[in-house]
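In: give the three-dimensional model of this entry:
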Amino acid sequence: MTGADPGRYVGPTWLSGAAGDPAVTSDRRLLNRRPPRSVDELNQLKIDDSWRVLRIQSEFVAGFDALLHLEDTVAVFGSARTKLGSPEYDLGIDLGRAIGEAGYAVITGGGPGSMESVNRGAKQAGALSVGLGIELPHEQGLNPFLDIGVNFRYFFARKMMFVKYSQAFVCLPGGFGTLDELFEAMTLVQTEKITLFPIVLVGREFWAGLVDWIRLRLVDEGMIDPTDGQLITVVDTPAEVVDVLEAARAAREEQ
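Out: Next comes the predicted model:
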């Protein structure tokens, strides 16, 4: 749903034009809670939260059903602000195509920019192209290069799907959302919630400062173990990404 239509997604539902308040997302309603000021407000809050639990449950059920049959899947993250025709966009196409040609399905955040470019490349390779969108005030909708698209209200439900159905995380240059997914993956690997799970950063120049800070400052200050700094692999090319994925797949098959 792109182009001139000013509508937006609310969970899986598309609202056209001015329907609803685009600034008030489901996550915001859940997290920006104020204490009830009366018995009536308290009772209404109990009712609202009970229905909200069912809505959250329905997001997990919908995601599990849609992604149940995925195998050998790689999640790729990157900026929604990457411009069509830029070197970064072209890198995303090449990356999606290379991952697809290596026999993997691809999952992205389903939006524009780098996410769109990776899905486009996966489609060009004939690989399964999946997008997991999120309800945002400025949401532009799912990109048109998806075989499966699921839109979520809640970030935590969406993040669960990335982790549950992916065998690797790959990060193109991006902003807060990309960093959020990166550190989520690093935490899960460090705490052994997930194992044999490669985390690959694409673009040595872009990621150099962050990687040095992790491997030097955090280690020197005793905030992480020296081995924790090796949880990420930094590369420049799609071919290098595929090499990391193939090594991890071989290790899984040996178990």
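In: hey, let's count contacts and neighbours off CA atoms from now on
Out: OK.
In: so what touches stretch 69-78?
Out: If you take CA atoms under 8 Å, 6 or more residues apart in numbering as the criterion, stretch 69-78 is touched by 99, 103-109, 113-115, 118, 162, 165-175, 178, 181.
In: number of residues surrounding residue 21?
Out: The number of residues packed near residue 21 is 10, by other CA atoms under 10 Å.
In: what's the answer for the one 3 residues further on, then?
Out: As a burial measure, residue 24 scores 12 neighbours (other CA under 10 Å).
In: so it touches residue 137, yeah?
Out: Yes: using CA atoms under 8 Å, residue 24 and residue 137 qualify as a contacting pair, with a distance of 7.1 Å.
In: here is a second sequence; please produce its structure as well for comparison:
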Amino acid sequence: MRTEITDLAALRAHREAGKDLRNTVLTRLDLTQEDDLLRTALDGAVLLGCELSSKSRSRAEAAGALLFPAIPDLPYQVYRTHLYSTDELFAGFDPARPESYADTPDARIYRHSKQQGRQPDPLYALAERLHDHSVTAALTETLARCATGPVAVMGGHALARDSSGYRGAMELGAALGRAGFTVLTGGGPGAMEAVPYGVRMPDHIDEIIRDVACAPRFGAGADDIGRWLAAGLRPAFPASELPQTIGIPTWFYGHEPPNPACSLHAKYFANSVREDGLLTVATGGVVYTPGSAGTVQEVFQDYAQNHYSSVGPAAPMVFLGKDFWTNDVPAAPLVQQLARGRDAEQWISVTDDVDEAVALLRTYASTT
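Out: I've put the predicted structure just below:
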């Protein structure tokens, strides 16, 4: 297992302990004035986006280290060491000037990605894949700090902030937060935003809805998104040492802005990596609220993992909204039929009761 070092203090401590740099990964370090730190065995070392003097670069290459250079002219960092915060994605946004959303890193990265089309320049394609790998590593490290397996909530992006469904999603989030779960969503608008608000501020649902309902939906232009974002930034979240909610959005659907309610965002370029990854890391189970084709796709991706135990033991699948999931979009009966007689069967629930849904998740958490 390689040791990853992401700051100079950690590198100095590593070297002062008498350790060499074989099979280490150094990420985004400015080593131009640190030649002495590299005067050691370097075979098998990997340097990602590090700055080196010409002498150190020649020595590292001769010693067998692999050097991945920084890639110029990109609006994002390829070699990330942490997830995105709301402040980072929306840096430079001025709520008094909704059009300023167009100048945020989130908007600029989306434009850059969209310009690549279906066949991106090979350099940019490689950069996006390296970025997504870094995000996955940061997400894995973040989730390792959770006391229980995180729970994901899936649902539609179209829920308006002033709708009863949005309030219901907030109440679901509040119940999950009170139960102590770290909650994952797709990171976008609608249910994906309402749930994190509830998780983080369970006793302030009415106040939040008053704050955000003045911009009930996001629109297509920067001005419309900016007004939606400005309203969403009004609630003041309490500080927390651990991330209570993590959004996992994608620039593939970059016209849908990431919501400002999540503690952190693991934002990807590749939607396929993002979708499969979201379901894979939700080891505490998944709650399905009413949604459209994307949510239905996630249902069967999730069940396939449970059916074949491809990522571990079968985890809960909770269909919240009995009439929707059995009549309007009858995915639940098919999943139940497929699970009959298998380990997954006991962890499938179709209910209208949030407390019942949370109770199943808590029971599962106590067995793992």
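In: before we move on, the earlier item: selection in ChimeraX covering whichever of the contacts of stretch 69-78 of structure 1 are buried, please.
Out: Those of the contacts of stretch 69-78 of structure 1 that count as buried under 16 or more other CA atoms under 10 Å are selected in ChimeraX with:
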select :99,103,104,105,106,107,108,109,113,114,115,118,162,165,166,167,168,169,170,171,172,173,174,178,181
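In: now do the spatially most central residue of structure 1 against residue 243 of structure 1, distance only.
Out: Nearest to the centroid of the C-alpha atoms of structure 1, with distances taken as CA atoms, centre = their mean, sits residue 109, at 4.6 Å. With distances taken as CA to CA, to the nearest Å, residue 109 of structure 1 is found 23 Å from residue 243 of structure 1.
In: let me know the secondary structure of residue 21 of structure 1.
Out: Taking DSSP: H, G, I helix; E, B strand; the rest coil as the rule, one finds residue 21 of structure 1 in the coil state.
In: make that residue 291 of structure 2, sorry
Out: Residue 291 of structure 2 is classified as coil under three-state DSSP.
In: gap between it and residue 14 of structure 2?
Out: From residue 291 of structure 2 over to residue 14 of structure 2 the distance is 49 Å, taken as CA to CA.
In: again with residue 300 of structure 2
Out: On the measure of CA to CA, residue 300 of structure 2 and residue 14 of structure 2 end up 46 Å apart.
In: show me where the stretch 251-368 of structure 2 has helices.
Out: For the stretch 251-368 of structure 2, applying DSSP state H, counting those that start in this stretch gives helices covering 271-281, 293-308, 322-323, 331-339, 354-367.
In: looking at structure 2, which residue reaches furthest from the middle?
Out: Here structure 2 has its C-alpha centre computed as a mean, and the residue farthest from that point, by CA atoms, centre = their mean, is residue 55 with 39.3 Å.
In: residues in structure 1 aligned with the strand or helix carrying that one?
Out: With the criterion set as DSSP states H and E, the secondary-structure element containing residue 55 of structure 2 is helix 54-62. Matched against structure 1 by TM-score structural alignment, helix 54-62 of structure 2 finds no partner residues.
In: can you give me the buried ones in that helix?
Out: With burial defined by 16+ other CA under 10 Å, the residues of helix 54-62 of structure 2 counted as buried are 56, 57, 59, 60.
In: same deal with stretch 113-133 of structure 2?
Out: By neighbour count, and taking 16+ other CA under 10 Å as the criterion, the buried residues in stretch 113-133 of structure 2 are 113, 124, 127, 128, 129, 130, 131, 132, 133.
In: okay then, goodbye and thanks.
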